[in-house]
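K.L.:
Below are the sequence and a predicted model for it; my questions follow.
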Amino acid sequence: MAKRVYQVWKGNNVFIFRGRLIFGPDARSLFITISLIVVPVVIFCVFVGRHLLHKFHPYNAGYAVLVVAIAFTIHILLLLLVTSARDPGIVPRASHPPEEEFSYDTSEVGGRHTPSLQFPRIKEVMVHGKAVKVKYCDTCMVYRPPRCSHCSICNNCVERFDHHCPWVGQCIGQRNYRYFFFFVSSSTLLCIYVFAMSALYIKFLMDNDYPTVWKAIKKSPASLILMIYCFISLWFVGGLTGFHLYLIGTNQTTYENFRYRADNRSNVYNLGCLNNFLEVFCTKIKPSRNNFRAYVQEEVARPPTISRAREVEDEPAGGPRAKVEDDLELGGDLLKISQRRNYEEVDEEMGGRNSNGIHSVLSESELVIDPDTQAPVSRSEVRDSSLGRTSRNWDILPDVMATSSSATEGGVPLQKDAR
């Protein structure tokens, strides 16, 4: 039964719902992230929000406090799911290196010219009229597109790679960066909202029966805990939001900012602050280049590539090529012998070739005619003087005779049996 792509995926990703959702290998950290969001909101709704329902008398506006908190939380969880469960922009792997980039370099090793396979590790492509270097990935066997990098955690090349976020358990790349920013900025707003509503409840307590801050806090310790938690969280998600606003305005990624900060190189991707924001938030997100639910198609076996450099390789005398020529010549002579009963005619036709021909073989072996096949059979070991090798007792088999016949038909015409 054919397997689907997600079942044979070579990356470290985790798939659920039969390849419909893709996560990083550290997807379990999502449970921690969800807990850090949901638990404070539940505490807020139970110990703070419900006491504010009747504090805003016109139109029962106090109910909006709970509605906003719950709706905002659901919105953030959906953004977290979209960020973590979709393809961030994975570049499909190749099954073999790019052959169009191959080059053969003939180097002399041990007195012989040995061809070696080479192809460039770095190429240059044009981006906005400027040359940008792209590198070859040994794992994915592709040249990475501009702004693409290989994530060592997910073991994938990701387009417009920003970073691998352990809090969402996924790489942040071209196809989920927008949702990641919305998730971080929305979390910042939720922290501000919970902090403000908790402080407002403390103010209401001080205005009624608890005139001091200490008494109000003793009445509602959950408000103090939430204020401290949101204040600490704001340093993290708030600072992250501000940092990514700077990256978007200058059209950088986190990876580029940390790696090329000291190089003082010009940013060829910077289109101006307004255009940079429009590129991130208003451009259409490209469809995924991977169909994880598709069936794997067996790759057709490719013919072996023959190196042209090998054609000019120097071959030593008496090497493999000379061996093949001697075998073909010997096979043609044996075929002529098998078609004649008078070996004196054969001797006259061969012209007395004693150096490399059939005489050297006949002088060292005794041939007889098999009455069934009319083919010569050797009774002793034969030493091929031209090859310098010894073979054991052998018979001329029909397939060998056919091969010899085809070899000799191309150069020496066969004669009919003279009887």
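P.N.:
Nice, thanks for sending it over.
K.L.:
C-alpha only now, for contacts and for neighbours.
P.N.:
Fine.
K.L.:
Look up how far residue 78 lies from residue 18.
P.N.:
20 Å (C-alpha to C-alpha, to the nearest Å).
K.L.:
er, residue 378 actually
P.N.:
In terms of C-alpha to C-alpha, residue 378 sits 85 Å off from residue 78.
K.L.:
ok, structure two:
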Amino acid sequence: MPYKLLNNFYIKLQYNHMSISKDDNLEQREPNTNKTFDFPSLPPELFNKYLWELWPGNNRFLFKGKFMLGPHCDNLHFYCTIAVLIVIPSGFFLLIANYLWENVSIVIPILSGYTYVACICFYFLTVFTEPGIIPRRNVFEALGGVPKEFTADVIFTEDGPLYKFCQTCEIYRPPRSHHCTKCNNCVELFDHHCPYLNNCIGARNYFYFFVFVTHLMMLGLIDISGFLAFLFYKPGDYDDTIINQTEVVLIITVILSLALSILTILIGILCIFHFSLCLTGETTKERIRGNKGSKKCMFWRNKKSRFNLRALLSSEQAKHLSPNSIEIEMSKSDSSRE
């Protein structure tokens, strides 16, 4: 049997010493039906598992647990966002950036390039940063034990009534933390789940999210000004564009301008909304429910993760996360006939 098939299984063989006939001129041995022996020791890495391989939530992982993504249900929104981030800026740089550089001003293409690079960087930082997930009880137990701040001991503290017991995670989650039904995790300082980013927005990635939204609004305003300068600053002169057909360039430019204007208005509203949240110390969920926030802005929060996705778990630790692990025992008849 290949070694790979032995992962997560505890193997014990039962065997009998078969009696040998006298014709073999060998010592006759009595059968021993009770004696057992352990299977020869195998490399530990065959039995050990990484935490990301046994993660109980709905998250996905890339590059052997180095990056965490949200659930599959966000794929449509997630891919549409990536397409918009590629198509509209590409149209700007391919169609009009050279014209603006040569005939209008180099400032607009430079600012557009900077904000676009910043948007991409903070976009993926928001997507791949663990948002502040509070592990479930079995994850804590596998990693060494549940901290007191997530046990029933917290109900005796001053803020005890604010702690709520999560039936799914089996922990007492801190104030302002909520269980995300899509990711199936409790998230500390939960703001909202964003399907366009395929991730929750919480204590550890809210700063990246806010900077991304701000730069995205700036990028929209800069590109709109570039489109307007391309259309009205020097009408009729489009020799510096890659596509030389004037009619095609005009049609594409007008379509991109209208689409970008609508998106910029929506993103601007979102940016203003989150700027107001930063001033009041609220989260999106608290604002919608009318709950009181905090005087402290969400930027200055503890950003240390509570777990390591690439932590290597022993077979004993993995029992807490894989309750369906099976112990294979070969029967006496099967082992004796092979």
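P.N.:
In hand now; what should we look at? Quick caveat, the model's predicted, so the values are computed rather than measured.
K.L.:
circling back to that earlier point, between residue 378 and residue 78 of the first structure, point out the one with more neighbours.
P.N.:
Neighbour tally, residue 378 of the first structure and residue 78, criterion other C-alpha atoms under 10 Å: the higher count belongs to residue 378, 19 against 14.
K.L.:
you'd agree that one is up against residue 367?
P.N.:
Yes. With contact defined as C-alpha atoms under 8 Å, residue 378 of the first structure and residue 367 form a contacting pair (5.2 Å).
K.L.:
the helices in the first structure, which residues?
P.N.:
With helices called from DSSP state H, the first structure shows them at 29-47, 63-84, 177-207, 213-219, 221-233, 239-250, 254-259, 273-281, 320-338, 343-350, 359-362, 398-409.
K.L.:
Over in the second structure, find the residue span the shortest one aligns onto.
P.N.:
It refers to helix 359-362 of the first structure. Using TM-score structural alignment, none of the residues of the second structure align to helix 359-362 of the first structure.
K.L.:
which helices and strands sit right next to that helix?
P.N.:
strand 382-384 (3 or more C-alpha pairs under 8 Å, 6 or more residues apart in numbering; DSSP states H and E).
K.L.:
so how far is the strand it packs on from its chain's centroid?
P.N.:
55 Å (C-alpha atoms, centre = their mean, to the nearest Å).
K.L.:
cool, stretch 85-93 of the second structure as well?
P.N.:
Relative to the chain's own centre, stretch 85-93 of the second structure is displaced by 26 Å; criterion: C-alpha atoms, centre = their mean.
K.L.:
Residue 287 of the first structure pairs with which position in the second structure?
P.N.:
Counting by TM-score structural alignment, residue 287 of the first structure lines up with residue 304 in the second structure.
K.L.:
Now for the residue lying closest to its match once chain neighbours are set aside: which residues touch it?
P.N.:
Excluding the flanking residues, the one nearest residue 304 of the second structure by C-alpha to C-alpha, 6 or more residues apart in numbering is residue 204, at 7.5 Å. The contact partners of residue 204 of the second structure, taken as C-alpha atoms under 8 Å, 6 or more residues apart in numbering, are 129, 130, 131, 132, 301, 302, 303, 304, 305.
K.L.:
gap between the equivalent of residue 204 of the second structure over in the first structure and residue 161 of the first structure?
P.N.:
In the first structure, residue 204 of the second structure lines up with residue 175, judged by TM-score structural alignment. To residue 161 of the first structure, residue 175 of the first structure is 10 Å away according to C-alpha to C-alpha.
K.L.:
Same question for residue 293 of the first structure.
P.N.:
24 Å.
K.L.:
Those two - which one has more neighbours?
P.N.:
Set residue 293 of the first structure next to residue 161 and count neighbours by other C-alpha under 10 Å: residue 161 wins out with 26 against 14.
K.L.:
distance of that one from residue 369 of the first structure?
P.N.:
For residue 161 of the first structure, the distance to residue 369 of the first structure - C-alpha to C-alpha - is 78 Å.
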